[in-house]
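*Asks:* only geometry, no sequence info:
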């Protein structure tokens, strides 16, 4: 008999915290055993524990909102495909369906039913990004999802403890990196197994035979806590828009954000329709980053689970870029999806202006390279790798924006040494990009200046999928915009933010990621902060004079 109703509220809170520890260990196992560099070095993953109904109870701190908040839906899809009565101990289910909680094919999702004896007590779920899942070599050229690689529906990859070697063979045969991709699948299988072991240990310690009452406590408490926060907010509907660079023509996103007693709803009617390019966004990914944006601004310290997520809802017309329908190309869905927090904040700033930041870089400026792939004779020099880099966050109304920070993705910048060890590329420079943060009483965060070239006399392929090249992050309340992103070859040629480029031998490519917007009149900035920024090289003397009215000694000497 389950004893949870007789346990004190303090004990329930301890159990809740133990669940958080379980999923954090689960996530760490995934990260430390992953082959994919973006997982191993940058934490592009998610891990969570669910009850027997498929409700998320806890998610690891390690991970990204795009993975975590879309994973919250994935277990429900698995239950629909394989009813619980058909599951047995030792089963593991796999899929990478972009519309069922991954967003694009490179994110593989695994769900493991967890049994106490023969009784299903819950699920452990995880997902992570694999570098290659097949498809076209040119990552910018896909025009439907079938061009983007191996499409796995929900399948049983481990049946009662026996790995389906035929399915593994299919995965292995459809990737350019069979060892790494299959290795990542085993990493995901193992992290769920560890999570299940720790969950059963916790239940044994507290004498639990199911999670039902604890799950209800977690979900009901979280739901009520979020509604209590929403109750303190002004009620009404606010509208906002955001123009993105797109490709060939701009992309316009529109939102109407409504705060009511029952929750917060964001409607994306009026946004641009689906594009022929591959930055369409499945609705699960739109929900993930909308929910995250609201969570950061409003929910804050309430843990992420089915209860705290429930009051945050969205709608978007079918066929718009934020509710793309199969078989739309979605490989680059993050190019648009990561920009949603700025759109949400452009609405929310009208309701609570003293708490919302200026616009940020938002989109990642990952460095994705291949080379050389055009000749079997040079197979020994082939590589496919990436390193994540970031731009600046927008300033808040009470502090400077963070520099070179992966908001809202949470993806950490990867070590250049690892990137160089997995390619023939050398990075000559990687530093803060001076003057890239928008001027203001509170300055926007800085982007980065990165310069690289091949060390062998061969060209290499560079793939771009960047935003904020044509439309920089705007400042607010008199603050300046952040610097636009820029890609330039040492020959002087400027490159577009989206495309595939062959970088010739001996030519360097300079990547300048964007900065965040500033907040408030720059002339009101604390003089000591201006002096500090000058001393650290974050701003130039010219910027100090132009934006902050700060005269340096060198200015006086020149005029004298």
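*Replies:* Arrived safely, thanks for sending. Quantities reported herein were computed from a predicted structural model and do not represent experimental measurements.

*Asks:* use CA for all of it now, contacts and neighbours both
*Replies:* Fine.

*Asks:* please, which helix or strand holds residue 57?
*Replies:* strand 56-59 (DSSP states H and E).

*Asks:* ok, residues contacting whichever helix or strand comes after that strand?
*Replies:* Per DSSP H and E, the first helix or strand lying C-terminal to strand 56-59 is helix 65-81. By C-alpha atoms under 8 Å, 6 or more residues apart in numbering, the surrounding residues in contact with helix 65-81 are 44-48, 50, 53-56, 59, 93, 100-103, 109, 111, 123, 125-128, 154, 284-285, 287-289, 291-292, 305-306, 408-410.

*Asks:* list the buried residues of helix 65-81.
*Replies:* By 16 or more other C-alpha atoms under 10 Å, the buried positions in helix 65-81 come out as 65-76, 78-79.

*Asks:* tell me where this structure has helices.
*Replies:* Under the criterion DSSP state H, the chain contains helices at 9-33, 37-40, 65-81, 165-173, 178-206, 212-231, 283-294, 306-309, 334-337, 340-348, 416-421, 527-536, 541-548, 553-559.

*Asks:* just the buried residues from the contacts of helix 65-81, in ChimeraX please.
*Replies:* To isolate the buried ones among those in ChimeraX, judged by 16+ other C-alpha under 10 Å, type:
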select :44,45,46,47,48,50,54,55,56,59,93,100,101,102,103,109,111,123,125,126,127,128,154,284,285,287,288,289,291,292,305,306,408,409,410
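
*Asks:* any idea how far residue 148 lies from residue 245?
*Replies:* According to C-alpha to C-alpha, to the nearest Å, residue 148 stands 23 Å off from residue 245.

*Asks:* so for those two, which sits in the more crowded spot?
*Replies:* residue 148 (26 against 20; other C-alpha atoms under 10 Å).

*Asks:* the structure to be compared is supplied as follows:
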């Protein structure tokens, strides 16, 4: 599709920004028309534009773990439906075998047809995290799941809109009826909110289609598609130059790193760079086997983490797209936790194991110290099947909690930020307390939790919530037994900790004169679900991050000002995804 004379640099920049603006506009539409706290307030969603072959063309700076995986989802649906797609069709999927990351992340895919033609010229897609899609626990992120059937509704392919007709009956069957067939599992506990948000995703995709047609009208289809491929080729060239430079600076074309999950499972990586071609093989041989729990990561998640790291290490303002992966050959051992079996539990692999993959890749490339390595997934809610198997209406809430970002050669880490593959907000306290029966007692920086060194690791946070009604509360977290590593002599960050502050009541046996606080502090570990009573509290202390370099004598930790390299998601700012990984400092 490329012109033999090469792209015009001005038009290349123009089209890159036009394509990114399509994804941004989709994101604004989704935020404005959704109703759930998770999508409207926390901004746990992504929108992107894809080529006719399913490759990622452009995106706004949404959730990195979504964006790399969504291409797998688009390509899967293309193979499944082929040329049978028609104007007015919209597809829905969330299964890991269909390019999904974990089940709460539901992808809506819409083909874009050329005017007055049956030719597909683009795809628009949006992926949103829905707070409850069924499963064994409210929030659909059960820390105790051992198979995918316990994690909620799994959808390989569903035509949610067929020729312009919304299939509400089919949606209820997939989201409510099918998940409840499995022992101990319930269907979606609040289908009305989920249905409304899915319609918002459909509308966002349609907004993208309108803007693509406007671009085609301005420049013509041939020019638009030509520059779509030029943008991808530009990203490929940039990554090839990066790999050549890395090998030159390292003095070797072989890089390696290993890190471990809290259960001891290794994630191992060996990178072999071809300095002549600027290509590389990333081999994850030596990674641990599939685990019984939910830390298994689908291969789409592995690719997401890798493409994010490549884009993050590029010091250029270009869209994250499929070209970043062209020079890379990613090898994933079968039967490992990075290539699990069809029915393996995966809800933690998307949010936790992905963070460790990023740490390992950046460690191999000697880019920066470890960030918090966790997303600290908190869920709570009510409803589902009771002890007699009867379904009760209910609700679920989900949030991820910030920690420290890793330091590097020339910058301190940042305190209290969402790092790497997650880029969501925390729920505003006013909204949280108004919509849910909870009180937020404490939310602030966990001072001193970042590693010390020449360049200090960012501090984690403390978040303490009191529950005003009895409800099921679950935490799914990592870095509770292993510290985020420092590099070049820098110290490691502190591990996280989850504490149940249990209110003592008459008959508990521990309510005596020696207990002045009237509570018990119970460390519930990194992965736990607890039925908390009225007045019980949960204190989550998130990990700090690793430092870079040996501390200079007499150095002071806080003699600097943090500057975020990526603006908050609230503005859906136009920033390169690369900057999400790194922060700088002004002395």
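*Replies:* Good, I have the coordinates. This is a predicted model, so every value here is computed, not measured.

*Asks:* re earlier: mean distance, the strand holding residue 57 of the first structure to its aligned residues in the second structure?
*Replies:* Compared with the second structure after fitting, strand 56-59 of the first structure has a mean deviation of 1.5 Å; criterion: mean C-alpha distance after the TM-score superposition for the first structure.

*Asks:* centroid-nearest residue for the first structure?
*Replies:* Note on the first structure: the residue nearest the mean C-alpha position is residue 409, at 3.1 Å, using C-alpha atoms, centre = their mean.

*Asks:* one step back: of the buried residues of helix 65-81 of the first structure, closest to residue 422 of the first structure?
*Replies:* Distance ranking of the buried residues of helix 65-81 of the first structure against residue 422 of the first structure, using C-alpha to C-alpha, places residue 67 first at 25.3 Å.

*Asks:* what's the nearest residue to residue 37 of the second structure if we skip its chain neighbours?
*Replies:* Counting by C-alpha to C-alpha, 6 or more residues apart in numbering, the nearest residue to residue 37 of the second structure once its immediate chain neighbours are dropped is residue 427, at 7.6 Å.

*Asks:* now which residue in the first structure aligns to the one you found?
*Replies:* When the first structure is aligned by TM-score structural alignment, residue 427 of the second structure is paired with residue 414.

*Asks:* repeat that for residue 441 of the second structure.
*Replies:* By TM-score structural alignment, residue 441 of the second structure lines up with residue 428.

*Asks:* what sits against its match?
*Replies:* Applying C-alpha under 8 Å, 6+ apart, we find residue 428 of the first structure in contact with 450-453.

*Asks:* against residue 205 of the second structure, how distant is the alignment partner in the second structure of residue 178 of the first structure?
*Replies:* With TM-score structural alignment as the criterion, residue 178 of the first structure lines up with residue 191 in the second structure. Remark: distance between residue 191 of the second structure and residue 205 of the second structure (C-alpha to C-alpha) = 21 Å.

*Asks:* just want to know which of these two has more residues nearby.
*Replies:* The neighbour comparison of residue 191 of the second structure against residue 205 (other C-alpha under 10 Å) goes to residue 205, with 31 against 19.

*Asks:* what's the more buried one aligned with over in the first structure?
*Replies:* For residue 205 of the second structure, the aligned position in the first structure is residue 192, judged by TM-score structural alignment.

*Asks:* what about stretch 445-461 of the first structure, how long is it end to end?
*Replies:* Stretch 445-461 of the first structure: ends 30 Å apart by C-alpha to C-alpha.

*Asks:* one more: stretch 55-63 of the first structure?
*Replies:* Using C-alpha to C-alpha, the end-to-end distance of stretch 55-63 of the first structure comes to 18 Å.

*Asks:* on that earlier part again, from what I can see the residue nearest to residue 37 of the second structure touches residue 42, true?
*Replies:* Yes: contact criterion C-alpha atoms under 8 Å: residue 427 of the second structure and residue 42 qualify, at 5.8 Å.

*Asks:* joint contacts of the two?
*Replies:* residue 399.

*Asks:* more neighbours, those two?
*Replies:* Looking at residue 427 of the second structure and residue 42 with other C-alpha under 10 Å, you find the greater number of neighbours at residue 42, namely 22 against 18.

*Asks:* how about the contacts made by that one?
*Replies:* Contacts of residue 42 of the second structure by C-alpha under 8 Å, 6+ apart are 399, 424-427.

*Asks:* distance of it relative to residue 400 of the second structure?
*Replies:* Residue 42 of the second structure is 9 Å from residue 400 of the second structure, by C-alpha to C-alpha.
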